[in-house]
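1. The following comprises the amino acid sequence and a computationally predicted model.
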Amino acid sequence: MTDVLLFIPRYKWNDSKKADSCYPPIGVAILASNLEKNSYSVSIRDANVEPISEKEFIGLIKKEKPSLFGLSISDANIPDVKRWCLLVKKISAHTKIVIGCRDKLFLKNNFLSFADYFVIGEAEETIVELSDCIIKRTCSLKSINGLAYFEKNVLVMNSLRKKVSNLNKLPFPAYHLLSMNLYKPYAINHLGKRFTAIISSRGCAFKCSFCSIAVANSHTWRPLSAANTIALVEYLHAKHGITHIHFQDDEFLIDSKRAAKICTLMRSKFDKEIVWECRGRAANMSETLASLLASANCIAITFGIELGYQEGLDKIKKQTTIKQIEKAVEVSRENHLQTKAGFMLGFPWETKEDVQKTIDFAKKLPLDFAGFTILIPFEGTEMYALLKKERLIVSSGDTFSKKNGFEFSVNTKFLSYRELVKLKLRAQKQFYLRPTYFLSLFFRSHNLLMLKRCLKTYFYSIKAIIWTSSKLFRTQ
C-alpha cells in the first residue's frame, strides 16, 4: 500500500505508444522527495515513458491502494486528467484525488468537480500538509495555505502559499522513483548518452508581455547555489551514470557570476565526462561567458529570440536589441556551441510583412536550429489580456488540446489562424530548405559529435515541416 501515487498523463492523445522524446518530470520528483523526507511512501508513474492502458491503470490502483492520488493539470490535458480521475473514483472509494494547478484564475475558470483537492502554485509544502491532514489527520484543511477544495459543492480557496524563497532547502528530486533509462531528449539533442534534465533555478526577473513563467513567479528569479547545483550533478553522475544533462532553467545566464562559477566547477570536477546544454537570454550572453561555457563542456545554447525586428521586440518588452542578438549568436558560434533559437509569430499587430522580417532575420543568423511557433496567449499575461480585448483568441480549453495540438488558435488584426499556420510552414521551408543551410551544417561541424547533432537537426526539421503541412491540411 502506498501513501501517495503521483501520476503523469501522456502529453499526446494517443497513449498506446511511447513518446519519441521525453524529459523527466522534475517538479513531480521534487514533490515526491519532500514527501519521502516527511516519512510518506511514494510512487511515480509517468505514462509518457511507460504507456498504460485503462486495464493496467485499474490494476495499478488496486495494487498500490494509494491514500492520495496526485496529478497536475493544464489547458492541454483537462479531458485526459478527468478520464483518469473518474477511473480512480470508480475503483477506489477511499483514495482522495489532488490536482496541481498553476494559479487561482485557472481553477476559477474550469469547474473540476472530478477531484477532491487542488494545490495552487508551488506544491512542495502544501502536498506534505495535505498528506498530514488526509493520512495522519494531524491538521485541518482550512489551515493549509495554497489549497482549494469543495465544501458542500462550493469551491473554497484558502490563502495562497508564499513561494519557496530558498531552493537550497529543498531535497534533491526523487530520481530513484523514475525509470531513468527511459527518458531521452529531442532527436536533435540525442547523443546516445545517459540523459536527464535538472532545474537549478526558478522564474525570470524580466517582464516579457507574453511570458507566463515570469508572471507565475512574480517576476522573480530564485537559484540553487552553484555548489548545490554541482552536488546534484555529482549525485546524478555517481548514482545514475548520467553523462548528458539539460539545464531546464528558463534563464541560466541571468547571473553571470553564478553561471561562471558553475562552469568552473563543472570543468574542474568532470572535465569532459559530462556534456550539457542550457537556455538563456541573448542580452545576457557575452564573449567571456560563451568561452566559459565551452570550456566546461557545454555543447549547446538556446536563445528565446522571438522576433526579428526591433519595433516588435520593444512592443513585447523583450529588453533586447537586434545587435545584442547578433552578438550573442556570433560569440556562441565562435566558441563551437551548437546555437538554437526560438521565434514566435502571431502577435496582435503582425502583418505578413512583419512575419517575413522575423523569417529573414532567422535566415541571416548562423543558427544550427530555429523553432517557429504560433503565439500561445497564457492567461494572466499582458498579451492574453490584449488578445482577449481585441477578440483575437479563437479557441482554448478542450479545443486547444484536441484540435490544435499544443497551440491555441489566435488571429492577428490582419491574419487569420490558418494564415499564421501557412506562414509558420513558410518559415520552416525558407530556413531549412536552403542549400546553404544544409552545407553550413557540415562546415560548422568541428568534430563527429557536432556533425551527428547537426544531421539530426536537419532531419528533425524536415519532420517538423511535414507535421506543419499535415496540420494545415487538418485545419481546412
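-> Cool, got the structure. Numbers count the residues shown, from 1 in each chain.
2. C-alpha only now, for contacts and for neighbours.
-> Noted.
3. what residues are up against Tyr432?
-> Residues counted as contacts of Tyr432 (Cα atoms under 8 Å, 6 or more residues apart in numbering) are Phe438, Tyr458, Ser461, Ile462.
4. Buried ones among the residues you listed?
-> The neighbour-count test (16 or more other Cα atoms under 10 Å) applied to the contacts of Tyr432 identifies Phe438, Tyr458, Ser461 as buried.
5. nearest to Gly59, of the residues you listed?
-> Ranking those by separation from Gly59, with Cα to Cα as the measure, puts Ser461 on top at 39.9 Å.
6. does that closest one sit in a helix or strand, and which one?
-> Mapping Ser461 onto the secondary structure by DSSP states H and E places it in helix 448-474.
7. Buried by neighbour count: which residues of that helix qualify?
-> 450-458, 460-461, 464-465, 468-469, 471-472.
8. if we can go back for a sec, just give me the closest of the contacts of Tyr432 to Pro24.
-> Compare each of those with Pro24 using Cα to Cα and the shortest gap goes to Ser461, at 23.5 Å.
9. From Arg453, how far out is that closest one?
-> Between Ser461 and Arg453 the distance is 12 Å, computed by Cα to Cα, to the nearest Å.
10. now swap in Val28 and tell me
-> Val28 sits 30 Å away from Arg453, going by Cα to Cα.
11. again with Val164
-> Taking Cα to Cα as the measure, Val164 falls 37 Å from Arg453.
12. Okay, one more to line up with it:
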Amino acid sequence: MTKTLFLNPPSFDGFDGGAGSRYQAVREIRSFWYPTWLAQPAALVPNSRLLDCPPHDIDREACLAIAKEYDHVIIHTSTPSLRNDCKVAEAIKAQRPQTVIGFVGAHAAVLPSETLKASPAIDWVGRKEFDYTCKEVAEGRPLAEIKGLSYRNADGKIIHNPERELITNMDELPWVVDVYKRDLQVEKYSIGYLKEPYISLYTGRGCPAQCIFCLWPQTIGGHKYRVRSPENVAAEMAHAKKLFPQVQEYFFDDDTFTANLPRAREIAKKLKPLGITWSCNSRANLNYETIKLMKDCGLRLFLVGYESGSQEILNRVKKGVTLEEMRAFTKACKEIGVVIHGTFILGLPIETKETIEQTIRFAMELDVFSIQVSLAAPYPGTELYEMARLNGWFAKKDKTDIVHQDGLQQSTLEYPGLSKEEIYEAVDRFYRAYYLRPRPILRIIKTMLEDKDVCVRRLREGYEFFRTMRQRRKDLQAACAAPAAAA
C-alpha cells in the first residue's frame, strides 16, 4: 500500500470546491462543506491522510511541504479550479518527480482525456465512482488493470479502461467520521444556515430527479438512489456523537435525502433516541405528517431547491415540483416549526427580465428563514451544458469559464433579450429585495439576541456578505468595461 495523500488543494481565497451541485465557487460568506468525496476513499486506504487546504488556511507552500512526504497524491478537482489544481500537481511533481498523481471529481469523470491533457503532471484520472479506483491504485496494482481509470501508457497514448460498476451495497463502505476525526478540524467548517460546529455526510448516492442543472447525479452518482441502511446510518451517528461531543448539528448531504420517504422516516425514528439535531436536503413536496414526524425526531432544517418562480422554467429544467406544491410545503414547515434555507438559480433556460421578477416575488412570498441565490452553472456532463451548447447560449468561447479571477461565480449564459450582465446584476438586486425587509431583519436580530455567539457570528457574516456584494459590483463593472475597451 503506497503512502497516499488525498488532497483538496489551496485555490481562490475562500473557494469551496466541495460544494454542491450548483455552487463550486467563493460564496457570499465564508462557507465550507466537508470533503466527503475524498474522505470516503481515504477511509478505504490504510495510513492515508486527507488534507483539506481551503478551510484550514493551508497555503501552497505548506501544502507542498506535506505532499513531499507522500508517494501517491489524489487531487479532487472541479471545472472552475482545474487550472489551479494542475499548477499544484506540477509543483508536487517538480519537487518529487516520482510522485504518482491522480485527479478525481465530476470534471475528471466527464472529461477524462481533456483532464489528462490539461497537465503532464497528471498520471491517472478516476471516472464515475472512484472510491475503489483510488484504493486499487494505492495498492500498487498496474494502472492498465484498474476499472474506471484513464491514464497515459508508455507511448503517451491516453487509455480508457472499462467502466467500474456503481456500488450497490452502500453499507460496505467504511464510515467517514473516523477520517474527519483523524484529519480535519470540525470547527473550521461553517455553513451560514447550520449550527456550528456542524458535520455533513452522505447516507446515499444518486438522485431519481431529472433536474438538468444538477451536477452529481449526471456525472458520478447516477439517477438511481443507492442508499445505506437505516441501521448503518444510525450507528454512524451514534459513533459520531461520541467522537464529536461539540458538534451542534448533522447534515445529510444526499442530493435528495427524502427521495425514499419510507427509508427517510425510518432513519428519523432511529435518530430520535440519540437526541441529535439534524438537517437534510429535501424536495418541496413532503406532506404535513412526514414533516411533523421528522421534526419530532430531531429535524431542524430543510435545504430546499426552489430554483425559480416561473412554472415554465421549472418545467423546462425538469424540476418535477409545482409552485403550488412548494407553497403548501413551505406553509406546513412554518406551522410545524421546521426552518427552511431556500436556494434559487438565476439564468436557467430561458430566463427573461419578467421571470427574474417572478422569482424574486415568489421568494418574498415564501419568506423562508434564509436564501441562497446562485447563477446557472452549466457544468460539463449536465443536460444544461448540452442545451446551452446546442442553442448558442454560452456568453464566452471557453465554456468552462464559470468563475471570475477572484473565484466568485460569473454569469456564463445569456438569452435573447437578456444579457449575462443583466443576469449577474439581478443576484445583487434579489438579495437586497429579500433581506432588506422588516421580517428577515427582525428574524436575524432575534437569533442574535438569543445567543451571544450567534450574535458575533451574524455580525461577521453580515460584514462578509456586504463585502462580497461590493466585489460583485466591481466584477460587473469590469465585465461591462471590457467590451468597450476592446472596441
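-> Noted; the coordinates are in hand. As the structure is a computational prediction, the values presented were derived from the model and not from experiment.
13. circling back: how far out from the middle of the chain is the helix holding Ser461 of the first structure?
-> From the chain centre to the centre of helix 448-474 of the first structure is a distance of 20 Å (Cα atoms, centre = their mean, to the nearest Å).
14. Which residue, other than its chain neighbours, is closest to Gln98 of the second structure?
-> Nearest in space to Gln98 of the second structure, with sequence neighbours left out and distances taken as Cα to Cα, 6 or more residues apart in numbering, is Asp71 at 7.3 Å.
15. so which of the contacts of Tyr432 of the first structure persist in the second structure?
-> Mapped onto the second structure and checked by both residues aligned by TM-score structural alignment, their matches' Cα atoms under 8 Å, the contacts of Tyr432 of the first structure keep the contacts Phe438.
16. tell me the contacts of the equivalent of Thr77 of the second structure over in the first structure?
-> Under the alignment defined by TM-score structural alignment, Thr77 of the second structure is paired with Ile73 of the first structure. The contact partners of Ile73 of the first structure, taken as Cα under 8 Å, 6+ apart, are Val81, Ile99, Gly100, Cys101.
17. Which secondary structure state is assigned to the equivalent of Leu111 of the second structure over in the first structure?
-> The alignment partner of Leu111 of the second structure in the first structure, by TM-score structural alignment, is Phe106. Per DSSP: H, G, I helix; E, B strand; the rest coil, the secondary structure class of Phe106 of the first structure is helix.
18. before we move on, which element is the closest residue to Phe106 of the first structure other than its chain neighbours in?
-> Nearest in space to Phe106 of the first structure, with sequence neighbours left out and distances taken as Cα to Cα, 6+ apart, is Glu379 at 7.8 Å. Take DSSP H and E as the rule and Glu379 of the first structure turns out to sit in neither a helix nor a strand.
19. circling back: what about the match of Thr77 of the second structure, distance to Arg281 of the first structure?
-> Distance of Ile73 of the first structure to Arg281 of the first structure, given as Cα to Cα: 28 Å.
20. what does Phe431 of the first structure give?
-> Distance from Phe431 of the first structure to Arg281 of the first structure, counting by Cα to Cα: 22 Å.
21. Please tell me how far the residue of the first structure most remote from its centre sits from Asp116 of the first structure.
-> Outermost residue of the first structure with respect to the C-alpha centroid, by Cα atoms, centre = their mean, is Lys152; its distance is 36.1 Å. If you measure Lys152 of the first structure against Asp116 of the first structure using Cα to Cα, the figure is 12 Å.
22. and the residue mapped onto Ala123 of the first structure from the second structure, what does it touch?
-> Residue-level alignment of Ala123 of the first structure against the second structure, with TM-score structural alignment as criterion, gives Phe130. If you count contacts by Cα under 8 Å, 6+ apart, Phe130 of the second structure has them with Pro41, Val104, Gly148.
23. Now go through these and say which are in strands.
-> Counting by DSSP state E, the part of the contacts of Phe130 of the second structure found in strands is Val104.
24. which of the contacts of Phe130 of the second structure has the most neighbours?
-> Neighbour tally across those (other Cα atoms under 10 Å): the maximum, 27 neighbours, falls on Val104.
25. in terms of contact, does that one touch Arg127 like I think?
-> Yes - in terms of Cα atoms under 8 Å, Val104 of the second structure counts as a neighbour of Arg127; the distance is 7.0 Å.
26. any idea how far the equivalent of Tyr415 of the second structure over in the first structure is from Leu345 of the first structure?
-> Matched to the first structure by TM-score structural alignment, Tyr415 of the second structure sits across from Thr412. Relative to Leu345 of the first structure, Thr412 of the first structure is positioned 9 Å away (Cα to Cα).
27. Looking at those two, which one has more neighbours?
-> Higher neighbour count among Thr412 of the first structure and Leu345: Leu345, with 26 against 21, using other Cα under 10 Å.
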